[in-house]
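Peer 1: show me how the following folds:
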Amino acid sequence: MSGYAKWCGRLAGTTMWRSIAAGEEQHVVPDGVMDLMWHDDRLVIAGADTTALAIATRPGAATWGLRFPPGVAHALLGVPARELTDHRVALADLAPVPGEALDAAEDDVPLMLEGVFAALWRRAAPDPSALRLAASLDRAARGHRSVREIADDHGLSERSLRRTGDRLFGYGLKTLMGIHRFQHALHLARSGTALSEAAATAGYFDQAHLNREARRLTGTAPGALLA
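Peer 2: Coordinates of the predicted model:
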């Protein structure tokens, strides 16, 4: 990893991940984030999801991803995140792809993704204040606050907050709050917390409320997701 790529990763808080396909289809659950991915030998931007998606894969194939922190995808690509919601779009359709970074793909996919990220960052030169706003709104969406309270805290009307959420996250704060709450409950349950306790801790009325939310977002019950 180059020094500049390391610096960009620390500055923007990116996260690298890898997924190995167990079958011919993978189900992706909404998590409120956007990613730069290397999938089927091409660079893809994964928009924020509102419901679970089924992605065609080859058993054993690896998909690598670089997770963007809040607001960074919009800052680097110059398009409202709403335009990418529930879509997977080739990076080349959105921004120039640096050829020198792609040269590393065969030997070191993480290095290639970091190189592409660094090139996008240099080209866009994101406004730090815009990224701070996105980070603050995302933190607020993870707490037990109302949309009105979040808007007031940030000096925005609820209508302006909705437009800002569409631009930065791909949907409004109410949807983002619901997805973060669901992911929090899922994380607790995967860590061994009983579903009823996970539901209460994450802010659901009861486990039945969590079950309904899971079916709305993923089409299945939490127990099936954990299995």
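Peer 1: going forward, measure contacts and count neighbours with C-alpha atoms only.
Peer 2: Noted.
Peer 1: list the contacts for the closest residue to residue 181 other than its chain neighbours?
Peer 2: Excluding the flanking residues, the one nearest residue 181 by CA to CA, 6 or more residues apart in numbering is residue 202, at 5.7 Å. Residue 202 is in contact with 181-182, 184-185, counting by CA atoms under 8 Å, 6 or more residues apart in numbering.
Peer 1: in the lengthiest helix in the chain, what's buried?
Peer 2: Taking DSSP state H as the criterion, the chain has its longest helix at helix 173-190. By neighbour count with 16 or more other CA atoms under 10 Å, helix 173-190 contains the buried residues 173, 175-186, 188-190.
Peer 1: to check against the first, give me the structure of this:
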Amino acid sequence: MSGLTITPYRIVGGRPGTHAGLPSPTVTLVIDLGTGLTLSTDDDAPRTFRAALGGMHLRPVTIHHDGTQVGVQLDLAPAAVRTLFGLPPGELFGRNLALADLAPGLAGRLYDDLGAAEPDTRAARCAALLTAAPRYRAPADDDAARIWQFLARRRGRVTVAELVDRSGWSARKLSALFAAEYGMGLKQAARLFRFDHARRRLETGAPIAEVAADCGYADQAHLTREVHDFTGLPPAAFLAARAAEFAGATQS
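Peer 2: I've put the predicted structure just below:
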């Protein structure tokens, strides 16, 4: 199936703590093969999941752990969400829910089969299970999908006026079509794509001024405000917190 990335993980021997599930332009599915995945947000108290489906969001999700995490993470593009679940990703926006509530058969197969698989075969096994899963023929609105793809290609470096010109719709009509499909406005989506690209650059050690210029921010202060909006921390503190996640743990 196209439009997804499968990442098995095994983190052991760390100190109990938290780490941030950051906003990104994908829907996240996590099959936890340990003691459960415990998530919280500013609006929701901690809840523990065996298989969690997290919609796109604009604020970080807090992941609580005891120093060990084992499982498989899938990052789903919007089209893959429609193929697997038959609904627009906008219906999941800002939500964390149990996969069993949406697709109980798939949730059971993923949990049981991945738990029984050898660690180095989990990615292939997960791909096979998804290939065999029922497919929904529920394509997105063509205009909304084209705008999303353009945003992805441009990594958010585009104005709402440009998007409206490309669509042929009025700003109000395009905004309504887009929000119905993706759960957020055009400007929010552009900011999300741009932040996702900038965050990855910052995590490689690129200088903040260079990242700001390359990613289309007005200046370093503009990037600093955006990082704070999406992570709750200014860039230096955010990078320090990321580096400290799972301190002392072995990751594979």
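Peer 1: TM-score of the superposition?
Peer 2: Laid over one another, the chains give 0.80 as their TM-score (TM-score structural alignment, normalised by the length of the first structure), with 216 aligned residues with a CA RMSD of 2.8 Å.
Peer 1: mind giving me the packing neighbours of the longest helix of the first structure?
Peer 2: Using 3 or more CA pairs under 8 Å, 6 or more residues apart in numbering; DSSP states H and E, the elements in contact with helix 173-190 of the first structure are helix 128-141, helix 158-168, helix 195-202, helix 207-218, helix 222-226.
Peer 1: if we can go back for a sec, overlap between the contacts of residue 202 of the first structure and the second structure?
Peer 2: Counting by both residues aligned by TM-score structural alignment, their matches' CA atoms under 8 Å, the second structure reproduces these contacts from the contacts of residue 202 of the first structure: 181, 184-185.
Peer 1: which residues does residue 4 of the second structure contact?
Peer 2: Contacts of residue 4 of the second structure by CA under 8 Å, 6+ apart are 74-77, 80.
Peer 1: so what does it match up with in the first structure?
Peer 2: Here residue 4 of the second structure is matched to residue 14 in the first structure, going by TM-score structural alignment.
Peer 1: gap between the corresponding residue of the first structure for residue 191 of the second structure and residue 96 of the first structure?
Peer 2: Matched by TM-score structural alignment, residue 191 of the second structure corresponds to residue 178 in the first structure. According to CA to CA, to the nearest Å, residue 178 of the first structure stands 34 Å off from residue 96 of the first structure.
Peer 1: what of residue 213 of the first structure?
Peer 2: Using CA to CA, we find residue 213 of the first structure at a distance of 39 Å from residue 96 of the first structure.
Peer 1: ok, these two, which is more surrounded?
Peer 2: residue 213 (20 against 13; other CA atoms under 10 Å).
Peer 1: once you drop chain neighbours, what's closest to the more buried one?
Peer 2: Excluding the flanking residues, the one nearest residue 213 of the first structure by CA to CA, 6+ apart is residue 182, at 7.4 Å.
Peer 1: contacts only, for that neighbour.
Peer 2: Residues near residue 182 of the first structure by CA under 8 Å, 6+ apart: 202, 210, 213-214.
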